[in-house]
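Trainee: quick check, what structure comes out for this input:
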Amino acid sequence: MTYTKKSITLKPTEIGDLETLFRFQIDKESAYLAAFMPKDYDSKIAYVAKYTKLLKNPNVNNQTIFIHNTIVGSIAKFMIQDNPEITYWIDKKFWGKGIGTKALKEFLRIETIRPIFARVAFDNFGSQKILEKCGFIKIDIDSGFASARQKVIEEFVYKLEK
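Mentor: Predicted coordinates:
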């Protein structure tokens, strides 16, 4: 099934969304591809505490992605080393259906700060495609400890200028 832009909506994340979003994060395949996760990514208590705090932070824009009334992911802008950066997570059941691309395009209409950056594991080809379809350009290669894989891996740094 393909989804139209109209069937995908973004809404500010609420505390009630966190239970569903946490379940997406603890999926082993999803966590592996995300790679750069908190050490305690499988702790619901830590997840809810972290995101409850982030939802109150005016420098963070957390949005929940819906198809009709079903939560299918999340997307956010946060600041890292004075640079705005985006992150997103799509429920594995919805991979490969264009939802990530449509959600990111919509988010970039809401979050207009530029330049804006994104980071992605070297082997997360789906996420790389999403960024490139939305106009991001790969500008650098970095490496870091990927807690979901328990080793250092490369990550690609992307930037959107306009």
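Trainee: from here on, just use CA atoms for contacts and neighbour counts.
Mentor: Noted.
Trainee: how about stretch 10-20: buried residues?
Mentor: L10, T13, L18 (16 or more other Cα atoms under 10 Å).
Trainee: which residues of the chain fall in strands?
Mentor: 8-12, 61-67, 70-80, 83-90, 116-121, 137-146, 151-160 (DSSP state E).
Trainee: here is the second sequence; please produce its structure so I can put it next to the first one:
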Amino acid sequence: MNISLHPITEADLDILFEFENDPIANKMADFPARKRKAFNAHWQQKILANEKATAQGIWLDDVLVGNVLSWINTDPAAKSDPQMRLVGYWIGREYWGQGIATKALEMFLKQFISTPVFAYIDKQNQASLALAYSNGFFDVTAQYPKLISKDNLRLFRRGNV
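Mentor: Model prediction:
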């Protein structure tokens, strides 16, 4: 199994859109699917054009199977919140349970992250929780209660703050 990371390009958005529009994955992640136009605008304007974001495709041999990315939280609605580097990941459901996302996140963190990083994870998403724990994240929800917008959401941190 040859897992590699490569920068996301606009040519990758079609397959990433399909992954993000899987209703089972949406339910597990408690993440609503975007309509195509909103999805493309989000990726083009907030990720690909953002110099503080890093977006990598997860490739299994020659097949794009998901993505892992990091960005600085600069949401204007959260002016009182600390600016935090966040990480997120998404993998096509047909590739779940093979250790691909765990290995890809490990590679991403080693290559691109040198500061503390945070991740929001739905507490019922056991696979994502296991992935985070195996990559050195720990639950800091109790330390940052004002950053939690939903009861089922947990905040994880990797590295010292």
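Trainee: hang on, the earlier thing: can you put the strands of the first structure in CSV and add distance to T101 of the first structure?
Mentor: Output for these, formatted as CSV (distance: least, Cα to Cα, whole Å):
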stretch, distance to T101 of the first structure
strand 8-12, 11
strand 61-67, 12
strand 70-80, 11
strand 83-90, 10
strand 116-121, 14
strand 137-146, 15
strand 151-160, 14
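Trainee: among those strands, which comes closest to A34 of the first structure?
Mentor: strand 116-121 (6.7 Å; Cα to Cα).
Trainee: grab the most central residue of the first structure for me.
Mentor: Centroid-nearest residue in the first structure, with Cα atoms, centre = their mean: Y88, separated by 1.2 Å.
Trainee: surely that one touches I75?
Mentor: Yes. Using Cα atoms under 8 Å, Y88 of the first structure is in contact with I75, at 4.1 Å.
Trainee: wait, what's in contact with the corresponding residue of the second structure for the residue nearest to the centre of the first structure?
Mentor: In the second structure, Y88 of the first structure lines up with Y89, judged by TM-score structural alignment. Residues near Y89 of the second structure by Cα atoms under 8 Å, 6 or more residues apart in numbering: G66, N67, V68, L69, A101, L105.
Trainee: tell me the contacts of Y41 of the first structure?
Mentor: Q25, I26, Y47 are the contacts of Y41 of the first structure under Cα under 8 Å, 6+ apart.
Trainee: show me what the second one aligns to in the second structure.
Mentor: Pointing back at I26 of the first structure there. Here I26 of the first structure is matched to N21 in the second structure, going by TM-score structural alignment.
Trainee: how close does that match sit to F137 of the second structure?
Mentor: 27 Å (Cα to Cα, to the nearest Å).
Trainee: out of the strands of the first structure, flag the one nearest Q128 of the first structure.
Mentor: Of these, nearest to Q128 of the first structure by Cα to Cα is strand 116-121, at 6.9 Å.
Trainee: give me the mean distance between the closest one and the second structure.
Mentor: Here the mean offset of strand 116-121 of the first structure against the second structure after fitting is 0.5 Å, by mean Cα distance after the TM-score superposition for the first structure.
Trainee: which of the contacts of Y89 of the second structure lies closest to S128 of the second structure?
Mentor: Using Cα to Cα, those come closest to S128 of the second structure at A101, 9.0 Å.
Trainee: what sits against the closest residue to the closest one other than its chain neighbours?
Mentor: For A101 of the second structure, ignoring the flanking residues on the chain, the nearest one in space by Cα to Cα, 6 or more residues apart in numbering is I91 at 6.7 Å. Counting by Cα under 8 Å, 6+ apart, I91 of the second structure makes contact with F19, I58, V65, G66, N67, A101.
Trainee: cool, and V48 of the first structure?
Mentor: L18.
Trainee: that one corresponds to which position in the second structure?
Mentor: So V48 of the first structure corresponds to N40, using TM-score structural alignment.
Trainee: now, among the buried residues of stretch 10-20 of the first structure, which is nearest to E161 of the first structure?
Mentor: Closest to E161 of the first structure, out of all of the buried residues of stretch 10-20 of the first structure and judged by Cα to Cα, is L10, at 22.4 Å.
Trainee: what about the aligned residue in the second structure for K159 of the first structure, how many residues close to it?
Mentor: Alignment note (TM-score structural alignment): K159 of the first structure maps to R157 of the second structure. Neighbour count of R157 of the second structure, defined by other Cα atoms under 10 Å: 22.
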